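A.B. asks: any chance you can model this:
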Amino acid sequence: MPFFRVMLHGEHVEVPAEDGSEPIVGFYVTFTVRAPHADAAVLQARAALMADWHPEGKWGAVNRADAPHVRAESVRPVGWFTAWRSPVRMGYVFYPAS
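C.D. replies: So this is what the prediction gives:
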């Protein structure tokens, strides 16, 4: 079964900034998943993301808006060695409104 790297873009959240500046309203995050095809890879990555944004999840607990609106920005196959060396979740990159 192949591996894929899936970049997701989430919007319409509202997370207070730690420094008191504009709240966070969107983010990008990349997942590495093993799936039979690209569509299944997107579904797996999306499920992992939504677990973080569930009301009891890491980000859902501080989000003052609804669950994020998520779309796949890119999906590409990667080799097993790249997948093996990559974390499942490559960290969130957040951005504020402005």
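
A.B. asks: for the rest of this, base every contact and every neighbour count on C-alpha atoms.
C.D. replies: Will do.

A.B. asks: for this structure, longest strand please?
C.D. replies: Counting by DSSP state E, the longest strand found in the chain is strand 3-15.

A.B. asks: residues making contact with the next helix or strand after it?
C.D. replies: Past strand 3-15, heading to the C-terminal end, the next element that is a helix or strand (DSSP states H and E) is strand 24-34. Strand 24-34 is contacted by residues 1-17, 41, 44-45, 83, 86-97 when judged by C-alpha atoms under 8 Å, 6 or more residues apart in numbering.

A.B. asks: structure for this one too, so we can compare:
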Amino acid sequence: MAYFQVLLCGSGVLLASSSGGDPVIGFYATRFVRAANSELAEQLAKESVLSEWRPGGLYSDANKGGIPLLITDSVASVSLLTGIRKRRAKGYTFYLSD
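C.D. replies: A predicted model of the protein is given here:
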């Protein structure tokens, strides 16, 4: 098994912005996963993100939109050390409506 870095773009969400301005409508998220191949890595990364947006997840109550539509921007293999160090990395880079 190898480690992969998967960059995902999510759209279709609707969150109030912390500044009170335009709402958040999407995000980018990077997930580091261990998988047998890049296709499985993509699936695992997507499931990791979606679990936070489904009912009971971290963003489910605040999200006034739908479950995000995820598009994979990239999947790249990473070194063992990088995979181990960043495997638990979470987080999002949100973007606002135009």
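
A.B. asks: by contact count, what packs against the longest strand of structure 1?
C.D. replies: Counting contacts by 3 or more C-alpha pairs under 8 Å, 6 or more residues apart in numbering; DSSP states H and E, strand 3-15 of structure 1 is packed against strand 24-34, helix 38-52, strand 69-78, helix 80-85.

A.B. asks: swap in 7 Å and give it another go.
C.D. replies: For strand 3-15 of structure 1, the packing partners by 3 or more C-alpha pairs under 7 Å, 6 or more residues apart in numbering; DSSP states H and E come out as strand 24-34, helix 38-52, strand 69-78.

A.B. asks: and the first one against structure 2, how far off on average?
C.D. replies: Comparing strand 24-34 of structure 1 with its match in structure 2 after superposition yields a mean distance of 0.3 Å (mean C-alpha distance after the TM-score superposition for structure 1).

A.B. asks: repeat that for the second one.
C.D. replies: Relative to structure 2, and after both are superposed, helix 38-52 of structure 1 has an average distance of 0.4 Å to its aligned residues, where the measure is mean C-alpha distance after the TM-score superposition for structure 1.
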